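1. Generate a structure from the sequence data that follows.
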Amino acid sequence: MSTKEANEKGWNELDIIIVTGDAYVDHPGFGTSIIARVLEDAGYRVGVIAQPGWDNTDDFKKLGKPRLFFAISAGNTDSMVSNYTPSKRLRHEDVYSPGNKTGLRPNRAVIVYSNRLREAFPDVPQVIGGIEASLRRFAQYDYWSDKVRQSILADSPADLIVYGMGELQILEIADRLNKGKAISGINDIDGTVWKMDIRSWKEKKEDTLGECIEIPPYTEVSKSKELYANAFRIIYEEQDHIRGHCIVQVHPKTVIVQNRPMRPLTTEELDHVYELPYTRETHPSYNEPVPALDMVKFSINTHRGCFGACSFCAIALHQGRMIRSRSIGSILMEAEGFRNIRGFKGTINGLGGPSANMYGMECSKWEKKGVCKNKVCIHPDACPSLDTSHKKLIELMRRLRELPGISKVFVGYGVRYDLALLDEEYMEELCAHHISGQLKVAPEHYCNSVTSVMKKPGREVFERFEQKFTDINKKVGKDQYLVAFLMSGHPGCTLGDMIETAEYIRDTGRYTRQVQDFTPTPMTAATCMFHTGTDPFTGKKVYVATSQKEKSIQRAMLHYKEPSNHNLVYEGLKRANRLDLAGNSWNCLIGRKKGGKNGW
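-> As a prediction, this is how the structure comes out:
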């Protein structure tokens, strides 16, 4: 992060400089660290500029000019999500910054950083990646401006996007540039997006369309919600490295070309990435802790990918739906290494990936045919071709518990409970050894019409899991509880659905503090529904609460007991013609309004 550190390594020049919107934390839970370590492992000299000031170019020049290229990322999250709440208010905390401080990254960080670097170093190639660039690679609905924005590659002077998990792509780009290839000639690497001028596209279009799919151009999807939904469906269905095609989208001043997705890493490659010498510490230049590290410092990533394909989640379009798992030996070696790290007290506080219990699961069709184009592996039910056995995971958990110096291995969150229900041995293992009093699960909603749109299991599945959880805890002699996470304002959710859910919470005693309002983040199916009012896969209309007032009312329904929410709950009940739930009888959600601002 400084020329002094480079000199200490004997480097008088850097090959690649990574610019990131997060503080620099050398931990495999942070994308910048993984990419930096992978490049270093390949022999490249890598520098990191973390959270640079963007009012001028000074911070962008502090490591000098890289020999090969700049790699640019907003950090572990989209910068707009980092900076704003679902109600579009500025956040008061940023867990990826020292001391939880806000204001250390700009809005639309990738575009801002790219422009500043082009100003400072006009001739240096730029490769953008990470969540923000990956999920804004095509024309995309932007919740914060309430409009369809161009591809981030059209909005920035960058040369290439690395989308998805980027180790293989970034190494190939580095190797080609190192051999003297011009960045303008690098346009055939899987898992990358590049741009060509409109004249060239018109000349090559007839020859190229046999290999590529052209989706409606920006000028059309920005005006037509129907075309936007169709474009999203094609992008989603082609997100497969085996059967996926190149996709082209014309923009007013350039043409965006996405090559087919990069293959996932093999088990051996994944092991190698996670066995690189991460310190699992913040950079020593920081005087304050970075809170995000505390959450994951002694956790272990066991696999990548998620076949759940929840509508509100972008993992399917970033990591993919195929599961790629590390070997048990590699995971055990990482756990053993914790004993040499300052502050480790014997507890591994997280074990899993995007989900906690998809480790080792595979489909018999994935290797030859890829993921199914028009099906979801476990919705509404698990596909017979999918191996839902938890045997490999159970073996892993047992072997971790046997390691000297490891006293506890907790799985406190991320369990896909519809999968867990299919394997009682796993649930017994989980309850007996791997929960620290509470298990966080995410039913998201208790109205089946809403969970269907979410592609989540219905209420009855959660009830069966809760009962099984209770029974097994009694069997193993544990006093443990479920903490349920719920979501309001998701597409498909009406005010009536929220009232039904509030009544269900009232009747079952499932009142929870863990509630979030749906945020339309880039490139999710739910965001497409929010913008278009249409399910992109079925073409059916979907109800959407678009006004901030209705979104606030929906969220207030889940916390109907809070006096500060009573005015909003009352307004919602009035709108739905359900004032029978405002009064003094046993089944009322709130008391009777007496008049005055807070008279209840």
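
2. rest of the way, CA atoms for contacts and neighbours
-> Will do.

3. who touches the longest helix anywhere in the chain?
-> For the chain, the helix reaching the highest residue count under DSSP state H is reported as helix 459-476. Residues from elsewhere that reach helix 459-476 (Cα atoms under 8 Å, 6 or more residues apart in numbering): 417-418, 421, 427-428, 431-432, 443, 445-448, 479-480, 482.

4. any idea how far that helix is from the chain center?
-> Relative to its chain's centre, helix 459-476 lies at 28 Å (Cα atoms, centre = their mean, to the nearest Å).

5. Give me the buried positions along it.
-> Judged by neighbour count using 16 or more other Cα atoms under 10 Å, the buried positions of helix 459-476 are R459, F462, F465, E466, K468, F469, T470, I472, N473.

6. Let me have these in a markdown table, extended by distance to K373.
-> Converted to a markdown table, the buried residues of helix 459-476 look like this (distance: Cα to Cα, whole Å):
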| residue | distance to K373 |
| --- | --- |
| R459 | 27 |
| F462 | 27 |
| F465 | 29 |
| E466 | 32 |
| K468 | 33 |
| F469 | 34 |
| T470 | 37 |
| I472 | 37 |
| N473 | 39 |
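
7. farthest pair in those?
-> Comparing all pairs in the buried residues of helix 459-476 by Cα to Cα, the longest separation belongs to R459 and N473, at 21.1 Å.

8. I'd like the distance between the closest residue to I234 other than its chain neighbours and A139.
-> Spatial nearest neighbour of I234, chain neighbours left out: I215 (7.6 Å); criterion: Cα to Cα, 6 or more residues apart in numbering. Per Cα to Cα, to the nearest Å, I215 is found 10 Å from A139.

9. Kindly report the same for C528.
-> From C528 to A139 the distance is 12 Å (Cα to Cα).

10. Please apply the same query to I198.
-> In terms of Cα to Cα, I198 sits 16 Å off from A139.

11. So if I had to pick from those two, which one is more boxed in?
-> With neighbours defined as other Cα atoms under 10 Å, I198 and A139 compare such that A139 has more, 29 against 16.

12. In contact with that one, which residues?
-> V148, R149, Q150, S151, I152, Y218, V221, S222.

13. before we move on, what about V515?
-> Contacts of V515 (Cα under 8 Å, 6+ apart): F485, L486, M487, S488, R555, L558.

14. And for R510?
-> So R510 contacts A484, Y504 (Cα under 8 Å, 6+ apart).

15. try Y278
-> Contacts of Y278 by Cα under 8 Å, 6+ apart are D26, H27, P28, S33, R37.

16. Filter these down to the buried ones, ChimeraX style.
-> This is how ChimeraX selects the buried members of the contacts of Y278, with burial counted by 16+ other Cα under 10 Å:
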select :26,27,28,33,37
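
17. Here is the second sequence; please produce its structure so I can put it next to the first one:
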Amino acid sequence: MQINNKFLPVSKQELKAQGIEQLDFILITGDAYVDHPSFGTAIISRILESEGFTVGIIAQPDWNNVEEFRRLGKPKHAFLINSGNIDSMVNHYTASKKKRSDDLYSPGGEGGHRPDRAVIVYCNKAREAYKDVPIIIGGIEASLRRFAHYDYWDNKVRRSILLDSKADLLIYGMGEKTIVQIANLLKYGMNVSKITDVRGTVYSVKDLDSLKNFVEVPSFEEVSKDKDAYAESYKLEYYEQDAIRGKTLVQKHGDRYVVQTPPQFPLTQEEMDMVYNLPYARTYHPMYEAKGGIPAIKEVSFSVTSHRGCYGGCSFCALTFHQGRTIQNRSQSSILDEIKLMTTLDDFKGYIHDIGGPTANFRHKACKIQETAGVCKNKQCLSPKPCKNLIVDHKEYLSLLRQAREIPGVKKVFIRSGIRYDYLTYDKNPQFLEELCKHHISGQLKVAPEHVSDKVLKQMGKPTREVYDRFTKKYFEANKKLKKNQFLVPYLMSSHPGSDLHAAIELAQYIKSMGYTPEQVQDFYPTPGSLSTTMYYTGINPLTGEKVYVPKEQKEKNMQRALMQFSIPENYKLVKEALIKAGREDLIGRGKDCLIPENPPRLKNRGNSKFSGKTSSNHNKKKH
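-> Below you'll find the predicted structure:
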């Protein structure tokens, strides 16, 4: 494993210096150029380079100037376009649709360096720059908008982004295998319009004469008018997101059909090792130094991706539609080599911030059946109860952590990508929990129960409150045994589908029992591709067919959020109104169970109080 001091070219001067006359591919991205394996742009470009292709990067071009898209000349094979590591609309707007002022993926954290709906805008400009160059889109924005989808910001159903962008081909999911297969087909002269049998892609056609054994979902016209049809469409799409048993999916849009080939096969351990062993520079391009660099690199510089995929089944997470439910892991030797490399870097202080993935303690497939039959079509591994075939075993992950903390120069190894507490609770061997408390947290452990009302947890795809209570008991017992005074910090979410005022009050009562006010309030954010977003739009759980209560009025959402921070004086009026509306005046007064007093507290200048009523969103946060 090595560090490459040579970035991929971003200018004609760098092309000349590297002796490249014409690039094979030009990758256009909404993020600043960071050559680190936590950034999709870096992985895809380095994979292509390892296959012998030349790749240039146009990062955050001025979308009002077509010359920006001609900066590196005309690519020989194709433009590759993504919005960056985050959907551009989520990057720009809060859950309450307010414009964000910052952007951690931009120079100095400044906002305004990418457009709304970046994939569509970039495609239009790339087409204007070179009309005959194929355009292939990918990344999170393209992947999760590949079918007709509800768009929270427009509050309507939008067409597949493949059609709205007028791209030639869409790559969904994690695209390493897919992009190499496509690149080689283009290299040998195949027209992009003929690339219709590569797994992990979406294309459009005028008829279905050449297709066999496919599933047709309700059309764009149907799902944009009928919420039952939308729910049915999502269910059918959800059921086919597995490489082993998934079928081709088709959705009609006007006089064309959008066709999704089955998901790409997961990477083997050897392939995963190869991806993370590529010669990344592991930092941002020097052109950003004058503005202080790119803030997003700080959190991942000394973090290690140990695996991909998640079988946790959280409804508000779109991983099923992007990385999938099948775990793909790296070998221990590959991970340990990366940590050893980190210890040689000038700014390494001895701390590994994370060894994990979407869920840190999912290091292997959920069961043996998945290896040959794929993931179950209509069952979850953990919800509502753990499957009898689930393999609950932390031994291999524990072995990895032990070796990591013994590497010379490593002072401490943290686990920050999150522990799935229910999975840990089901492990009858207490060793992992004990070593987690002893070695891998510092004062507090963040976990994500998300709520305490079982009716809400059911819609979230989360375990019942009883499971969380069991975990907290085990956690504090383990710390007592170690003579450590460490805390639990729960992530909690307001206004998720299924949560009415009564559920929000139940959550507020639980928060009171914790004895402190959450520093951040997490509002549910309807983002493309998630089961929860479908429930938000349709009022239906598409997998069960049941009707679901959805808090949509801003006033009620404000009340639910305020209830989670009921002790903040500024929230008094909203909390009292919510309690009266729900018929819970018994919680107003001086009783030990009351949330607020009868009379409003005197407001003070709160200054920089740590309980300042911040809000956060659920998109692209690792929730477990």
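
18. about what we covered before: which one of the buried residues of helix 459-476 of structure 1 is nearest S311 of structure 1?
-> The closest of the buried residues of helix 459-476 of structure 1, once distances to S311 of structure 1 are taken by Cα to Cα, is R459, at 17.0 Å.

19. Please say which position in structure 2 the closest one maps to.
-> If you follow R459 of structure 1 across to structure 2 using TM-score structural alignment, you land on R465.

20. So which residues of the stretch 201-350 of structure 2 form helices?
-> With DSSP state H, counting those that start in this stretch as the criterion, the stretch 201-350 of structure 2 has helices at 220-223, 227-239, 269-276, 297-300, 319-322, 332-342.

21. sec struct for D507 of structure 1, please.
-> On the three-state scheme (DSSP: H, G, I helix; E, B strand; the rest coil), D507 of structure 1 is labelled helix.

22. That one: neighbour count?
-> The number of residues packed near D507 of structure 1 is 11, by other Cα under 10 Å.

23. That one matches what in structure 2?
-> Using TM-score structural alignment, D507 of structure 1 lines up with S513 in structure 2.

24. What separation is there between its match and N82 of structure 2?
-> For S513 of structure 2, the distance to N82 of structure 2 (Cα to Cα) stands at 45 Å.

25. So what's the residue count around L336 of structure 2?
-> The burial count for L336 of structure 2: 19, using other Cα under 10 Å.

26. swap in N230 of structure 1?
-> N230 of structure 1, neighbours per other Cα under 10 Å, totals 19.

27. try Q258 of structure 1
-> So Q258 of structure 1, with other Cα under 10 Å, has 29 neighbours.

28. which residue lines up with it in structure 2?
-> Match for Q258 of structure 1 (TM-score structural alignment): Q260.

29. Test my guess that its match contacts Y203.
-> Yes: here Q260 of structure 2 reaches Y203: they are 6.7 Å apart, a contact under Cα atoms under 8 Å.

30. Over in structure 1, tell me which residue corresponds to K385 of structure 2.
-> In structure 1, K385 of structure 2 lands on D381 (TM-score structural alignment).

31. What of T538 of structure 2?
-> For T538 of structure 2, the aligned position in structure 1 is T532, judged by TM-score structural alignment.

32. Skipping adjacent residues, who's closest to its match in space?
-> K225 (5.0 Å).

33. Just give the number of residues close to the one you found.
-> 18.

34. what do we get in structure 2 for it?
-> K225 of structure 1 maps onto K227 in structure 2, by TM-score structural alignment.

35. Over which residues of structure 2 does stretch 75-91 of structure 1 lie when aligned?
-> Alignment of stretch 75-91 of structure 1 against structure 2: residues 84-100, by TM-score structural alignment.

36. Now do that stretch: distance from first to last residue.
-> 16 Å.

37. Touching that stretch from outside, list them.
-> 29-31, 39-41, 101, 103, 111, 114-118, 139-141, 153, 523-527, 616-617, 619-620.

38. Checking G47 of structure 1 next. Helix, strand or coil?
-> What three-state DSSP gives for G47 of structure 1 is strand.

39. Quick check: the gap between the closest residue to it other than its chain neighbours and S2 of structure 1.
-> What sits nearest to G47 of structure 1 in space, not counting adjacent residues and going by Cα to Cα, 6+ apart, is I17, at 4.6 Å. To S2 of structure 1, I17 of structure 1 is 11 Å away according to Cα to Cα.

40. Can you pick out the residue with more neighbours from the two?
-> Counting neighbours by other Cα under 10 Å for I17 of structure 1 and for S2 shows that I17 has the greater number, 25 against 13.

41. Need the counterpart of the more buried one in structure 2.
-> By TM-score structural alignment, I17 of structure 1 lines up with I26.

42. aligned partner of R117 of structure 2 in structure 1?
-> Counting by TM-score structural alignment, the partner of R117 of structure 2 is R108.

43. The residue nearest to that match when sequence neighbours are not counted: how many residues sit nearby?
-> Once flanking residues are discounted, R108 of structure 1 sits nearest to S79: 5.8 Å by Cα to Cα, 6+ apart. Burial measure for S79 of structure 1: 21 neighbouring residues, criterion other Cα under 10 Å.

44. ditto for A309 of structure 1
-> 24.

45. which residues touch it?
-> A309 of structure 1 neighbours (Cα under 8 Å, 6+ apart): I315, A316, R321, V376, K455.

46. and if we set it to 10 Å?
-> Counting by Cα atoms under 10 Å, 6 or more residues apart in numbering, A309 of structure 1 touches 315-317, 320-321, 375-379, 454-456, 524-525.

47. Give me the contacts around stretch 377-385 of structure 2.
-> So stretch 377-385 of structure 2 is contacted by 235, 238-242, 245-246, 311-314, 325, 366-367, 375, 386-391, 422-423, 457-458, 460-464, 467, 543-544 (Cα under 10 Å, 6+ apart).

48. Okay, buried residues for it please.
-> Neighbour-count burial for stretch 377-385 of structure 2, counted by 16+ other Cα under 10 Å, picks out Q380, C381, L382, S383.
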